[in-house]
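*Asks:* here is my input, please return the structure:
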Amino acid sequence: MTYENVIIEPVLSEKTNRMREEGKYVFKVNLSATKIQVKEAVRRLFNVHPVSCTMMVVGGKPKRLRYRSGRTSTWKKAIVRLEKGEKISLFEGV
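*Replies:* Reported below is the predicted structural model:
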């Protein structure tokens, strides 16, 4: 699996914006990715030094659309903590 396939997209919300101030960045990652693969992908793609990675599987939610029931997809979320003082410039708008 290449580094571009490990990280799918960043998760942007009010809560993740507050977490970025603490040096924690949240990403939607491939369901088969491991912590080591995510840390290495962040290190290579953004030229930063990740300290830790916490991962969780977010279950799909039930949805209804015009009398049809269904579910959203299950996805995996990774919270990556960087060394003190480091930032990912892509998120900072620089």
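*Asks:* only C-alpha atoms from now on, for both contacts and neighbour counts.
*Replies:* Will do.
*Asks:* distance check, the most centrally placed residue in the chain against Arg64.
*Replies:* Central residue of the chain (C-alpha atoms, centre = their mean): Phe27, 1.0 Å from the mean position. Using C-alpha to C-alpha, to the nearest Å, we find Phe27 at a distance of 27 Å from Arg64.
*Asks:* which elements pack onto the top helix by length along the chain?
*Replies:* Secondary structure of the chain per DSSP state H: the longest helix is helix 35-46. Secondary-structure packing of helix 35-46 (3 or more C-alpha pairs under 8 Å, 6 or more residues apart in numbering; DSSP states H and E): helix 3-6, strand 50-58.
*Asks:* following up with a second sequence; could you model it the same way so I can compare the two?
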Amino acid sequence: MNVLKRPIITEKYAALNEVGKYAFEVGRNANKVEIKKAVEKLYGVTVEKVATMRSIGKKKTKYTKSGAVTGRTSLIKKAVVTLKEGEVIDFYSGI
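*Replies:* Model (predicted):
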């Protein structure tokens, strides 16, 4: 099972990066302990706190010639990780 799927880089979470908080999309079954260990192992930082949230998929309807097609976007789980003061994760180092 892959715990960390990808970092979330938006304007909202970029503002939190200034304070030492970073957001990741994580697996649905991942718990806070697994997320903390994965971030510490992958980025070599010390994690103080992990906050998780589930984002329920939205209902979407697309109108076509043959009628309306209704569906739902997928459910995702996010984790906001607070690092120890003075530590930084650089997402742009490989670019």
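*Asks:* quick check: TM-score for this pair?
*Replies:* Overlay of the two chains. TM-score (TM-score structural alignment, normalised by the length of the first structure): 0.90; 89 aligned residues with a C-alpha RMSD of 0.9 Å.
*Asks:* about what we covered before: if I pick the alignment partner in the second structure of the residue nearest to the centre of the first structure, what's in contact with it?
*Replies:* Taking TM-score structural alignment, Phe27 of the first structure has Phe24 as its aligned residue in the second structure. Contacts for Phe24 of the second structure (C-alpha atoms under 8 Å, 6 or more residues apart in numbering) come out as Leu4, Lys5, Arg6, Pro7, Ile8, Lys78, Ala79, Val80, Val81.
*Asks:* which residue ranges of the second structure form strands?
*Replies:* Along the second structure, the segments classed as strands by DSSP state E run 4-7, 21-26, 47-55, 59-64, 67-72, 76-83.
*Asks:* counterpart of Glu87 of the second structure over in the first structure?
*Replies:* By TM-score structural alignment, Glu87 of the second structure lines up with Glu86.
*Asks:* tell me how far that match lies from Gly59 of the first structure.
*Replies:* From Glu86 of the first structure to Gly59 of the first structure the distance is 31 Å (C-alpha to C-alpha).
*Asks:* which one, of the helices and strands packed on helix 35-46 of the first structure, ends up nearest to Ser69 of the first structure?
*Replies:* strand 50-58 (19.3 Å; C-alpha to C-alpha).
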